[in-house]
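Participant: Sequence first, predicted coordinates after that:
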Amino acid sequence: MRETSWQNWSGSVRATPSAIAQPRDEDELARIVADNDKVRVTGAGHSFMPLCETGGALVRLDAMEGALDIAPDGKTAWAPAGWSLAKLTAELWRHGYSLPNQGDVNPQSLAGAISTGTHGTGAELGSLATIASGFRLMLADGSVIACDKGQNAQLFPAQRVSLGLLGIALAIRIDLLPAYHLVETIRAVPLAEIQERWDELAELHRHVEFWAFPYADDAILKTLDICDPCDPPEKQTDMDEKAFAIYCKTVRRMPKLTGSLQRQIMKGVKPTERRGPAYLIFPSDRDTRFEEMEHQLPRANGFAALNEVIGWIRDRKLPVSFPFEYRLVAGDDIWMSPFNAGSCASISMHQYAKMPWRDLFAEAEPIFRAHGGRPHWAKRHTLEFDDLGTLYPKTEDFRAVCRGTDPTGKFANRHLAELFRLGE
């Protein structure tokens, strides 16, 4: 361990931990946990909220020993919690398996993605937390336990979306599917037509989503469906990152061009198709740094919220550089999951990281909240403790498990301790 500095992927969260540690095994990790009053774990730093910010020890698990342990029936596997989704899905493919779903990037750690409720898209598919059926956890005293519906069952409903507050996940039992291939199609479609046909599109395709620039009337519609086995795709991304980066730099210098450039971009969108192994088709390169706010809304409220926020941007002539991303996610029964009230429309609002975003998000957030939105835990939001009980009826149960499992708040940084009032 050594004293150093750390920042998240977008560069907006910075910290000076007392040390950054990369333990090689559980014994070494246990010593780190025992020797430090405060410990947080980081993966790829894809959280926009200060979930990993700490003045204590910051732990990376990517050097830990570990291997996949696939169940004899092939329906589940124990996977190292610190593996990136990229590493995990490639290894699963090598053994003939796929995850039921993925998001559109894959550098995040398995534990980080699950503990924050990260998701892909699919009307019948839940967040990554829904595929987790068991955990091996290191607690604040360095001991290791397992929890699922049968053992240490009082921890399991809190651990599924835990924000790392109960302990350090060492391994996670996840659901698997036999390896499958996907065909991706992308095309420009009038936003009004997408909204009119949305329920039909959601029934026709395993995955459907779209990106809508606030100043363009057409949107980029993307569908994914299972297809026959085929070779890996030649192109590893769904968009031209270099061209998009040039556009972002231009609107940063000349914000008044935002609208005209967005309409020009949409004129250049041509129908494309990619086919290949699912683990290669789900993710795409996302190298242009941005800030993000995302809300999960009752599915019936999604378009009303999107249309209102786009109208607000146009009325104010605000230079919002990125398109909105609109997805569907199935409901679940997880205590602190934004999806536990039922099927959701997920709306992500982005801004180029080098352009002003704080005031923009602060003013847009009430629009999403007014339509029943719950923010993604790892993306920009201004939730306070008093909001939690209304949004999450199991908040007090979750807090009780946190206090019982980690009574000194070793795994709670300042942001999380204040949000959940864990020091009281």
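Facilitator: All right, it came through fine. Computed from a predicted structure; not experimentally measured.
Participant: For the rest of this, base every contact and every neighbour count on C-alpha atoms.
Facilitator: OK.
Participant: element containing Gly302, please.
Facilitator: helix 302-316 (DSSP states H and E).
Participant: Who are the packing partners of that helix?
Facilitator: Applying 3 or more Cα pairs under 8 Å, 6 or more residues apart in numbering; DSSP states H and E, we find helix 302-316 packed against strand 344-352, helix 358-370.
Participant: what separates it from the chain centre, distance-wise?
Facilitator: 23 Å (Cα atoms, centre = their mean, to the nearest Å).
Participant: repeat for stretch 258-267
Facilitator: Taking Cα atoms, centre = their mean, one finds the center of stretch 258-267 at 28 Å from the center of the full chain.
Participant: Then stretch 57-73?
Facilitator: 20 Å.
Participant: Stretch 157-171 too?
Facilitator: 15 Å.
Participant: Likewise for stretch 127-142?
Facilitator: Stretch 127-142 sits 17 Å away from the centroid of its parent chain (Cα atoms, centre = their mean).
Participant: re the thing from before, want to throw the helices and strands packed on helix 302-316 into CSV with distance to Asp141?
Facilitator: Output for these, formatted as CSV (distance: least, Cα to Cα, whole Å):
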stretch, distance to Asp141
strand 344-352, 38
helix 358-370, 38
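Participant: Use this one as the comparison:
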Amino acid sequence: MSWSNWSGSVNAAGVVHLPRTEDELGALVRGATTVRPTGAGHSFMPLCADDDVIVSLAELDGRLTIASDRRTARVPAGWSIKRVTHELWEHGLALANQGDVNPQSLAGAMATGTHGTGLELGNLATFARGFRLVGPDGQATWCDASTEADLFEAQRLSLGMFGIATEIECDVVPAYHLRERIEKRPWAEIRERYFELARELRHVEFWFFPHADTVILKTLEPCDPCDPPPTTTDMEEASFRRLLNIGAMVPPLVPTLQRLMMRSEMHGRRKGPAHTIFPSDRTIPFEEMEYEMPQSVGLETLDELVTWIRKKRLPVSFPFEFRLVAADDIWMSPMNAGPVAAISMHQYAKMPWRDLFLEAEAIFRAHGGRPHWAKRHTLTRDDVNALYPMAERYRAVRREADPAGKFLNPHLEGLFS
């Protein structure tokens, strides 16, 4: 079968294979000219696209193994975050943080620096402690901080270029429960108090429709043990979908529709096991650009983006999402220069987005932003060199791990060959 990403905007002619054993995977890789791994297809860039072999590990044999100290676990890399967190919960364990959806494979989420929100919480790649990798010769090797250390450092955020990960050793924490609150707040208030709230609460994020003056604030806080929530989402999508479709047919109505929508009541309350509260159902297709901004200019950058959209009355139909992520030391992580404010810009998949994102990207870049690797961006090789001091060392490790470039595709070759 051929492959396309979640939004349908990236397609590839390569055949998707679902090996059931590591030996079968090794044979596929050994016999391929080029091969790319794929998870749930949540990348908006052509990271997984290939015209030869595309490999999904969704059906690969594997099991969860808990370390004796219960501080780490070895997890099949192709398992979805939903499956990983469910299995960990059965053992009284959890991930320290998650994003707001959970179909992605654990390997794919780590390989792209996917994250949740939290002033002191890093992206998912910071949880990794070791990897089992099938290399271009089809053979499996292990890397961690003391074994093949350079390979491990590069693999922490790998974009799938150093081999096919079949097992990941990652940090885990004791299972915990969360209470979710959703409410509307004036944008002026949130701009003034956001970092104060972020210091007080474990998780604070907000959505901001650019043509409205209020934001949707979402907070998560640990709570006492309780049953799973009755719903699997933080907000229903039916009415939003109807407004999106009206806006797609008559784009000049988008500003008015947003203001009308934000007049409605919004009070959400859920609580339950952490892995049931972090994710929500997201079924409306969209395109996304996300830039990780220095935290000191995050709110300023968002304000400039909103001012630009309002001045031109641009039909941006989705809200911005604003989150915080801690700094890390991963070579190609957008967070390795310091803590960031992650600003996600979305557009309904039925509406034009390319020119819109191009203009927005100029604002992001002018404020020192770095893009999320899996979200829309136009970085060149020179941009990568300017933004990432470890870029050439990263490329050197890639050349050593995969001299013939078996795990490259045209998009990655332009940046990292």
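Facilitator: Yep, it's here. Bear in mind that the values here come from a model prediction, so they are computed numbers and not experimental data.
Participant: TM-score for the pair, please.
Facilitator: The TM-score (TM-score structural alignment, normalised by the length of structure 2) is 0.99; 417 aligned residues with a Cα RMSD of 0.7 Å.
Participant: Do a quick rundown of the strands in the stretch 201-350 of structure 1.
Facilitator: With DSSP state E, counting those that start in this stretch as the criterion, the stretch 201-350 of structure 1 has strands at 207-212, 218-227, 272-277, 290-298, 324-329, 344-352.
Participant: could those be laid out in a markdown table, adding mean neighbour count?
Facilitator: What follows is the strands of the stretch 201-350 of structure 1, written out as a markdown table (neighbours: other Cα atoms under 10 Å):
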| stretch | mean neighbour count |
| --- | --- |
| strand 207-212 | 23 |
| strand 218-227 | 20 |
| strand 272-277 | 19 |
| strand 290-298 | 25 |
| strand 324-329 | 23 |
| strand 344-352 | 24 |
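Participant: The residue mapped onto Pro323 of structure 1 from structure 2 - nearest residue in space that isn't next to it in sequence?
Facilitator: With TM-score structural alignment as the criterion, Pro323 of structure 1 lines up with Pro319 in structure 2. The spatial neighbour of Pro319 of structure 2 that comes closest, neighbours along the chain excluded (Cα to Cα, 6 or more residues apart in numbering), is Phe209 at 4.1 Å.
Participant: Check Asn5 of structure 2 too.
Facilitator: Using Cα to Cα, 6+ apart, the closest residue to Asn5 of structure 2 is Gly41 (4.4 Å).
Participant: Same check on Glu169 of structure 2?
Facilitator: Using Cα to Cα, 6+ apart, the nearest residue to Glu169 of structure 2 is Arg74, at 4.2 Å.
Participant: and the equivalent of that neighbour over in structure 1, what element?
Facilitator: Taking TM-score structural alignment, the alignment pairs Arg74 of structure 2 with Trp78 from structure 1. Taking DSSP H and E as the definition, Trp78 of structure 1 sits inside strand 76-80.
Participant: ok, back up a step: for Ala15 of structure 1, which of the helices and strands packed on helix 302-316 of structure 1 is the nearest?
Facilitator: Of all these, helix 358-370 sits nearest to Ala15 of structure 1, with 19.0 Å by Cα to Cα.
Participant: what stretch of structure 2 lies opposite the closest one in the alignment?
Facilitator: Going by TM-score structural alignment: helix 358-370 of structure 1 matches residues 354-366.
Participant: buried sites along that stretch?
Facilitator: Across stretch 354-366 of structure 2, burial judged by 16 or more other Cα atoms under 10 Å covers Phe357, Ala360, Glu361, Ile363, Phe364.
Participant: Have a look at how far, on average, that stretch is from structure 1.
Facilitator: Comparing stretch 354-366 of structure 2 with its match in structure 1 after superposition yields a mean distance of 0.6 Å (mean Cα distance after the TM-score superposition for structure 1).
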